[in-house]
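Novice: the following block contains a protein sequence and its predicted model.
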Amino acid sequence: MGAEENLKSLPLEDLHKAAGARFGGFAGWSMPITYPLGVMKEHLHTREKAGLFDISHMQLFDIAGPEAVALLSHICPLDADGLAIGQSKYTFFLNEQAGILDDLIVTRLGGDHFMVVANAGNAAADEAHLRDVAKDFDCRINALDRVFLAIQGPQVVDVLRVAGVPGTELAFMHGFEPKPGWFMSRSGYTGEDGFEIGLPADDARELVTALLADERVAWVGLAARDSLRLEAGLCLHGHDITPEIDPVDAGLTWAIAKPVREKAGFIGAKALLDKIAKGPARKRVGLKPDSRQPVRSDSILVDIHGNAVGVVTSGGFGPSAGFPVAMGYVGKDFAPIGTQVFAEVRGNRVALHVHSLPFTSHRYHKG
């Protein structure tokens, strides 16, 4: 049996097939990569109107109990008790070396009740890690079986209002449970305003039908989701962040509050504090090719003399930026904006310059 046959199917796969999706494997799932609109138009449609994404490959964990706060404050570099009810926070699972096992969004739904959104490729490992650490804490962990949808773009608020979906008053990085079995947050992975909604499959079919009845809404596949997040300078776990990369080199220590660092009660605290004290050995940067040729992940970066100075971790074309875009890691001496480096691409050298991140401005709702 081939690997293709072992891929898990999305609960709404029939709807994607009916919409003409082209499928491909990602993180163990058969995922819609593009629709007939095509990756370029799907990307631009999200930036201009409202893109609808099926992200049911991602995993929701419902965590509750008297020591849920203590568990999350230990397993993540996070002050879970400092979160207001309804507040969401970007955080991580770290290993003892402060490498990033996964990046997550944690939302406080009640005093001792939290929702954690984890990445698809790490779902099984995350669950095992959570359950192993939670053995010492009085709380329960429930891996939810939900359809998970994202709707992203400047017209999403009006689209959801027309469809009668509650929650459009949420501030960015806040979430709640609008109905039994539902979870909704104002967040996303595109740099645009938007929402992510986890809900039972029958409710999801009804919601999708209502949303697609609005001409401003179009299905958007994984390919455009990747170009959107890359333009927004957002990391993809397994590429831009990995268990071998720590938040210091990744430029993500902003997600770890100073009091959390000082308390040092989280897994990997000693290694992280040592790395913060030493400073980054390398830095995650934006990269803009001087030509129209995109560079891909794993391309080695060299200086003008051919000495290796870094690696590309994500790359492609930025439809909104209008030019190829990439992210990668370079030695700190090569990190200043405008520094020239070269990518080794099939025996040729492609010139790039270090570029500020993001490539396109974030348009999150801050109200």
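Specialist: Structure's in. What do you need? Small disclaimer: the values here were computed from a predicted structure and weren't measured. Numbers count the residues shown, from 1 in each chain.
Novice: could you use CA atoms for every contact and neighbour count after this?
Specialist: Fine.
Novice: helices of the stretch 201-350 of the chain, start to end?
Specialist: 201-212, 222-231, 247-250, 258-263, 269-278 (DSSP state H, counting those that start in this stretch).
Novice: put together a markdown table for those, with distance to Ala171 and mean neighbour count on each row.
Specialist: As requested, those are exported to a markdown table (distance: least, CA to CA, whole Å; neighbours: other CA atoms under 10 Å):
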| stretch | distance to Ala171 | mean neighbour count |
| --- | --- | --- |
| helix 201-212 | 21 | 16 |
| helix 222-231 | 20 | 24 |
| helix 247-250 | 26 | 22 |
| helix 258-263 | 24 | 13 |
| helix 269-278 | 31 | 16 |
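Novice: would you format the ones you listed as JSON lines with distance to His174 included?
Specialist: Listed next are the helices of the stretch 201-350 of the chain as JSON lines, based on distance: least, CA to CA, whole Å:
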{"stretch": "helix 201-212", "distance to His174": "21"}
{"stretch": "helix 222-231", "distance to His174": "20"}
{"stretch": "helix 247-250", "distance to His174": "23"}
{"stretch": "helix 258-263", "distance to His174": "21"}
{"stretch": "helix 269-278", "distance to His174": "27"}
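Novice: quick one: which of those is nearest Gly316?
Specialist: helix 222-231 (6.9 Å; CA to CA).
Novice: show me what that closest one is packed up against.
Specialist: Here helix 222-231 touches strand 29-34, helix 39-48, strand 308-318, strand 323-331, going by 3 or more CA pairs under 8 Å, 6 or more residues apart in numbering; DSSP states H and E.
Novice: about what we covered before: right, so of the helices of the stretch 201-350 of the chain, which gets closest to Ala68?
Specialist: helix 258-263 (16.7 Å).
Novice: here's the one I want to compare it with:
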Amino acid sequence: MNKNVYKNDEMKRREHMAVRKSVGWYFWTHQLLQVKGEEATAFLDLIFPNSIANLKVGSARYTTMLNEKAEIIDDVIVFRMEDQKYWISTLFINKLTDWLSNFKKAFAVKYSDISENYQMFAVQGPRSKDLINAIVENNVDDQKFFTIRDNKIDGIDVKINRGGFTGEKFGYEIYVLPEDMAIIEEKLRKEGEAFDAVEVTDVQIMAWSLPTEAGFYYMRNLMHTNPLEVGLDEGINWNKEFVGKEALLQIKEKGPTREMVGFTLDEDDVRINAMDLGGPGTPVMLNGEEIGRVSKFTYSFVLEKNIGYILCMKNTVKPGDHVAIKTYDAVITEKVFI
């Protein structure tokens, strides 16, 4: 990656900063798996380490999914749509269904791919609530984070989820039938003018620069790691059984050997390979010894510098320390940059 691809690209800057300063909207549809049946709750409570049984109808929860070695094999959002009906939002639905099939036979549960039934628009930023309220029939003033509600736009049935992948306090997702997409898009475009809304068109902004500033991962950052190494253990229910629990308890007892840390890098014209682009990532050196690899690397328009994550040996660095990445001098930071 070359820093100037971001720094000097005014389109990228405009789209990124619209989300941070006003509101940006974009088409961004994940795959959706619907899970239902008499034992849907018990089934998902076994599959995921975070609690599913105490999730209220109309609420959502982020959770990892582990294999028997306690390695993260997916990270998803689980929506409880009805008492025994759930949506799981993922980017890897085929792998998800294959994994669920390993445990399905013991439960009265069915699941199906409903990805083609819904499309999704993300509306993110400080003025996103204003824009959403301008287009929906029932305002979202009292809608809490990670809740999903039925609503209408110009008489069209939609579902509004308060959430997103940008780290903004106010962000919403509009789930709509494919045949109604064009109407919703035009509504966002027209009503958004009053709120300085910008359509985000660059996937590098949606997927790299915005999420990285907020400390969010992609699955490629999480491959072959466990929740304790990457700080995703909050919310794990250790009092229930879940796939990977025994191995994760052993890791917890001994302590993880690696950790994910943030870093910044000031130089221009930087070329660094990160794990999220495939491969092992560029080595990170401290006092002439390799201590880790670059997991994610992008540019922050808010900080006006390169930022990223390093998967490194536990307790080898702390915020403020300097490490070498190729010939570049990088400074260790927390993972959340904004």
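Specialist: Sure thing, it's come through. Computed from a predicted model, the values in this text were never measured in an experiment.
Novice: of the helices of the stretch 201-350 of structure 1, which is nearest Gly286 of structure 1?
Specialist: Using CA to CA, those put helix 222-231 closest to Gly286 of structure 1, at 9.3 Å.
Novice: tell me which residues are up against the closest one.
Specialist: 31-34, 39-40, 42-43, 189-191, 235, 314-321, 325-327, 358-360 (CA atoms under 8 Å, 6 or more residues apart in numbering).
Novice: quick one on the thing from earlier: export the helices and strands packed on helix 222-231 of structure 1 to CSV and tack on distance to Pro289 of structure 1?
Specialist: Supplementary listing: those in CSV, determined by distance: least, CA to CA, whole Å:
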stretch, distance to Pro289 of structure 1
strand 29-34, 25
helix 39-48, 19
strand 308-318, 10
strand 323-331, 6
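Novice: in a markdown table, list these along with mean neighbour count and distance to Asp298 of structure 1.
Specialist: Formatted as a markdown table, these follow (neighbours: other CA atoms under 10 Å; distance: least, CA to CA, whole Å):
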| stretch | mean neighbour count | distance to Asp298 of structure 1 |
| --- | --- | --- |
| strand 29-34 | 22 | 21 |
| helix 39-48 | 21 | 22 |
| strand 308-318 | 22 | 5 |
| strand 323-331 | 24 | 9 |
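Novice: of the ones you listed, give the one that comes closest to Glu67 of structure 1.
Specialist: It's strand 29-34; of those, that one is closest to Glu67 of structure 1 (CA to CA) at 33.4 Å.
Novice: now the angle from that closest one to helix 39-48?
Specialist: Per axes from the mean of the first three to the mean of the last three CA atoms, to 10 degrees, the angle that strand 29-34 of structure 1 makes with helix 39-48 is 90 degrees.
Novice: quick one: distance of strand 29-34 of structure 1 to the chain centre.
Specialist: 17 Å (CA atoms, centre = their mean, to the nearest Å).
Novice: okay, the angle between that strand and helix 222-231?
Specialist: Using the same axes, to 10 degrees, strand 29-34 of structure 1 lies at 80 degrees relative to helix 222-231.
Novice: what is strand 29-34 of structure 1 packed up against?
Specialist: Looks like strand 29-34 of structure 1 contacts strand 8-9, strand 22-26, helix 222-231 (3+ CA pairs under 8 Å, 6+ apart).
Novice: Ala98 of structure 1 matches what in structure 2?
Specialist: Counting by TM-score structural alignment, Ala98 of structure 1 corresponds to Ala70 in structure 2.
Novice: what do you get for Phe176 of structure 1?
Specialist: Per TM-score structural alignment, Phe176 of structure 1 is aligned with Arg149.
Novice: would CSV of the helices and strands packed on strand 29-34 of structure 1 with distance to Ile63 of structure 1 be doable?
Specialist: Below are those laid out as CSV (distance: least, CA to CA, whole Å):
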stretch, distance to Ile63 of structure 1
strand 8-9, 25
strand 22-26, 26
helix 222-231, 28
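Novice: quick check, central residue of structure 1?
Specialist: Central residue of structure 1 (CA atoms, centre = their mean): Tyr189, 5.3 Å from the mean position.
Novice: about what we covered before: which residues make contact with the helix or strand where the match of Phe176 of structure 1 lies from outside it?
Specialist: According to DSSP states H and E, Arg149 of structure 2 maps onto strand 148-153. By CA under 8 Å, 6+ apart, the list of residues contacting strand 148-153 of structure 2 from outside reads 58-60, 79, 135-138, 157-162, 184.
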